[in-house]
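Participant: only geometry, no sequence info:
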């Protein structure tokens, strides 16, 4: 299976210094049964490769040579797609339309599901059902996220940062899509395309993860919490 990773943001909302990318900030992970620091985007690629992904399409800012040089050292099948200017998450994903040929995983470059077993379970669910899979998590403040309305085990609607959320289930930025989704993106956001996909008669399944399973680098003020969470998570993995 192919994976598309979006990593073209400039880190302005994270209050990072000029030229520093959120995707290159290190988090704790495990290599050779030892806890080490690695850039979050490397952790994403590594976890997905362990889950059976064999080709990566990575969207980068056209001037971001540092991330490209680093990822080129990972000995993975990787193709880079360049974004000239930021126009929203949907438009970033749309850049891959001429590259993606089959069903694919979409993962934001600054967020990761720590439990690779759940990644594998999502991939297996997609393979057995051939349906779109959205990872969702119960959160106390869904108005800050894209929100999924779920009925009878299906996602019937998604809304981006609604003022009055219909559910507590927020979208984590990990999805498994049919290539058709790339034909439906028309604006800056991805959620309208998901809704069109549903309206077109496609069944979309939620995959529930715990809030603690998902780590996303938001801003520099909370980055230390990400470091703490990933260290504690992998400490338990090694000791178990």
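Facilitator: Okay, I see it. Here the structure is a predicted model, which means the values were calculated and not measured.

Participant: C-alpha only now, for contacts and for neighbours.
Facilitator: Will do.

Participant: what sits up against the top strand by length along the chain?
Facilitator: Identified as the longest strand of the chain according to DSSP state E is strand 169-177. With C-alpha atoms under 8 Å, 6 or more residues apart in numbering as the test, strand 169-177 has contacts from 103-108, 111-113, 122-123, 126, 131-139, 142, 145-149, 214.

Participant: give me the subset of the residues you listed lying in helices.
Facilitator: Among the contacts of strand 169-177, DSSP state H puts 122, 123, 126 in helices.

Participant: any idea how far apart the tips of stretch 86-95 sit?
Facilitator: Chord length of stretch 86-95, first to last residue, is 11 Å (C-alpha to C-alpha, to the nearest Å).

Participant: with stretch 145-159 instead?
Facilitator: End-to-end for stretch 145-159, by C-alpha to C-alpha: 9 Å.

Participant: residues of stretch 106-121 that come out buried?
Facilitator: 106-116, 118-120 (16 or more other C-alpha atoms under 10 Å).

Participant: returning to what we had before: show me the contacts of strand 169-177 that map onto strands.
Facilitator: Filtering the contacts of strand 169-177 for strands - DSSP E - leaves 104-108, 111-113, 132-138, 146-149, 214.

Participant: ignoring the adjacent residues along the chain, who's closest to the spatially most central residue of the chain?
Facilitator: Nearest to the geometric centre of the chain sits residue 107, at 2.4 Å (C-alpha atoms, centre = their mean). Leaving aside its sequence neighbours, residue 107 sits nearest to residue 174 (C-alpha to C-alpha, 6 or more residues apart in numbering; 4.6 Å).

Participant: next, the one to line up against it:
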């Protein structure tokens, strides 16, 4: 059973400057909720109860958002604003077990995951990045857990990484995998390459921000060298594979959105606006009034 999820949210959010000078990118709103709440909802609906946030200086607002604010609750109750009180209570009661780990120095995603070792202990765990949203009928992480459990009947100490097909132009932005198909949605990985050029890439299957790791990953995170000043998670994954551990790539079902840059953030807002009948009507009317199409 996967009981714990690590959420690395210590990054500086430079692609979303200047607002991220003072507001963590994970707290920027997608319609009526911050990005991080979509992430948390996916994790919880996948059956995970312990969430481990890797934060840095200036990111405390993420923890505060899910923490209990007794003064606010009392104020809303006294003013008779019970509908708002209910909304606040629902947010504050989402996470049963919340663990906060501070990453003092930003040394890459691999280092952020390693920071969670003591909280994870010796059990398999999920890693969910705070700027990748996946809209899916069955939560992406739930899909991966189902596959992980099926594989557990055949093998031990395995890990799973979510991947999606990307265009040739976008290959150099991602970690790319090479592997052997097990079935239509599952690939046994032979090699992981971090941000290759399109000519060097063995495929167009890109790693996105969903992982399930055996705890042995921590051993390899301690062995990898820095690359361009950071510890790369993909380097540790490759080292696991070279040492005989099975790592699978899963082509998930759903639509993934990168909220960590301005174009992706805008696309995400449009997607969720269209899903809301009232906002969809507003959007259509706006497009028609401006004669955009």
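Facilitator: That came in fine, so what should we check first? The model shown is predicted, which means the values in this text are computed figures rather than measured ones.

Participant: TM-score for the pair, please.
Facilitator: Once the chains are laid over each other, their TM-score by TM-score structural alignment, normalised by the length of the first structure reads 0.87; 226 aligned residues with a C-alpha RMSD of 1.8 Å.

Participant: ok, and the most crowded of the ones in helices among the contacts of strand 169-177 of the first structure?
Facilitator: Neighbour counts for these (other C-alpha atoms under 10 Å) peak at residue 122, which has 25 neighbours.

Participant: how about the contacts made by it?
Facilitator: Counting by C-alpha under 8 Å, 6+ apart, the residues that residue 122 of the first structure touches are 133, 176, 207.

Participant: what of residue 217 of the second structure?
Facilitator: So, once contact is read as C-alpha under 8 Å, 6+ apart, residue 217 of the second structure ends up touching 236, 237, 240.

Participant: surely the first one is in contact with residue 215?
Facilitator: Okay, so that is residue 236 of the second structure. No. Judged on C-alpha atoms under 8 Å, residue 236 of the second structure makes no contact with residue 215 at a distance of 12.0 Å.

Participant: what about the two, which has more around it?
Facilitator: Neighbour count, other C-alpha under 10 Å: between residue 236 of the second structure and residue 215, residue 236 has more, with 22 against 18.

Participant: trace that one over to the first structure, please.
Facilitator: Correspondence of residue 236 of the second structure to the first structure, assessed by TM-score structural alignment: residue 193.

Participant: does its match count as helix, strand or coil?
Facilitator: Under DSSP: H, G, I helix; E, B strand; the rest coil, residue 193 of the first structure falls in the helix class.

Participant: what about it, distance to residue 91 of the first structure?
Facilitator: To residue 91 of the first structure, residue 193 of the first structure is 11 Å away according to C-alpha to C-alpha.

Participant: what touches both of these two?
Facilitator: Joint contacts of residue 193 of the first structure and residue 91 (C-alpha under 8 Å, 6+ apart) are 185, 186.

Participant: what is the burial count for residue 144 of the first structure?
Facilitator: So residue 144 of the first structure, with other C-alpha under 10 Å, has 14 neighbours.

Participant: now which residue in the second structure aligns to it?
Facilitator: Per TM-score structural alignment, residue 144 of the first structure is aligned with residue 173.

Participant: distance of the corresponding residue of the second structure for the residue nearest to residue 107 of the first structure relative to residue 19 of the second structure?
Facilitator: Using TM-score structural alignment, the partner of residue 174 of the first structure in the second structure is residue 210. Residue 210 of the second structure sits 26 Å away from residue 19 of the second structure, going by C-alpha to C-alpha.

Participant: ok, and what's touching the lengthiest helix in the first structure?
Facilitator: Longest helix in the first structure by number of residues (criterion: DSSP H): helix 223-239. Counting by C-alpha under 8 Å, 6+ apart, helix 223-239 of the first structure makes contact with 27, 28, 29, 30, 33, 34, 35, 215, 216, 217, all of which sit outside it.

Participant: how close does residue 150 of the second structure sit to residue 239 of the second structure?
Facilitator: With distances taken as C-alpha to C-alpha, residue 150 of the second structure is found 24 Å from residue 239 of the second structure.

Participant: for residue 269 of the second structure, that is, sorry about that
Facilitator: 38 Å.

Participant: now swap in residue 71 of the second structure and tell me
Facilitator: Here the criterion is C-alpha to C-alpha. By it, residue 71 of the second structure lies 50 Å from residue 239 of the second structure.

Participant: in terms of neighbours, single out the busier of the two.
Facilitator: Remark: of residue 71 of the second structure and residue 239, residue 239 carries more neighbours, 19 against 9, as counted by other C-alpha under 10 Å.

Participant: in the helix or strand where that one lies, which of the residues would be classed as buried?
Facilitator: Residue 239 of the second structure belongs to helix 233-242 when assigned by DSSP states H and E. For helix 233-242 of the second structure, the buried set under the neighbour-count rule, 16+ other C-alpha under 10 Å, comprises 233, 234, 235, 236, 237, 238, 239, 240, 241.

Participant: residues in contact with the second one?
Facilitator: Residues in contact with residue 234 of the second structure (C-alpha under 8 Å, 6+ apart) are 110, 175, 192, 193, 194.
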